[in-house]
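Undergrad: the sequence and its predicted three-dimensional model are supplied below.
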Amino acid sequence: MKIKVTVIVQKEENWYVAKCIENNVASQGKTIEESIENLREALELYFEDETPEISDIPTFVTTMEVAL
């Protein structure tokens, strides 16, 4: 079985942190690709004993500016 998840990658100091929005599982790596691959492994372990809830509701991700 395969599912699609939404992932955000952010640079924090010398690491890239990849986080799954649907369940807050996160991992890190020295490169974007490494952080995503590490997150994939973390998610596979997370779902190993749990059946994911599959939602057909589309996710909309955007950025916005906030006046300070």
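TA: On my side now, so go ahead.

Undergrad: CA atoms for contacts and neighbours, from now on please.
TA: Noted.

Undergrad: any idea how far Val9 is from the residue positioned nearest the centre of the chain?
TA: Taking C-alpha atoms, centre = their mean as the criterion, Cys20 is the residue nearest the geometric centre of the chain, at 2.4 Å. Cys20 is 9 Å from Val9, where distance means C-alpha to C-alpha, to the nearest Å.

Undergrad: alright, now check it against this:
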Amino acid sequence: MKRIIQFHISKGDKYYTAEGADLPIVTQGKTLDELAENIREAVELHLEGENPADFDIAPNPSVLMNFELPQIHA
């Protein structure tokens, strides 16, 4: 079972966007702090009333946010 729920983070013009790597969750925030709180809320709502084991997720998982940097020109 997975103990970590991963999200890919990208920055748009006005918002940071988070997309779940293993769960169909998408959310956004104006700051990274707001985004982190929105991710927490979205995960809680997604799993509310569900058995996490049905999603191959351990109870009380951690969240990992992977931030995508713009292209680097070397």
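TA: Noted; the coordinates are in hand. Predicted model only: the values in this text are computed from it and were never measured.

Undergrad: just checking, the residue nearest to the centre of the first structure touches Lys4?
TA: No. Here Cys20 of the first structure does not reach Lys4: they are 10.2 Å apart, not a contact under C-alpha atoms under 8 Å.

Undergrad: now for the residue nearest to the centre of the first structure: which residues touch it?
TA: Under the criterion of C-alpha atoms under 8 Å, 6 or more residues apart in numbering, the contact list for Cys20 of the first structure reads Val5, Thr6, Val7, Ile8, Ala26, Leu39.

Undergrad: which of those does the second structure keep?
TA: Of those, the subset whose aligned partners also make contact in the second structure (criterion: both residues aligned by TM-score structural alignment, their matches' C-alpha atoms under 8 Å) comprises Val5, Thr6, Val7, Ile8, Ala26.

Undergrad: mind checking which of those residues land in helices?
TA: Here DSSP state H is the test, and these give no hits in helices at all.

Undergrad: make JSON lines out of those and add neighbour count and distance to Pro52 of the first structure.
TA: Output for these, formatted as JSON lines (neighbours: other C-alpha atoms under 10 Å; distance: C-alpha to C-alpha, whole Å):
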{"residue": "Val5", "neighbour count": "13", "distance to Pro52 of the first structure": "11"}
{"residue": "Thr6", "neighbour count": "12", "distance to Pro52 of the first structure": "14"}
{"residue": "Val7", "neighbour count": "18", "distance to Pro52 of the first structure": "16"}
{"residue": "Ile8", "neighbour count": "12", "distance to Pro52 of the first structure": "19"}
{"residue": "Ala26", "neighbour count": "20", "distance to Pro52 of the first structure": "16"}
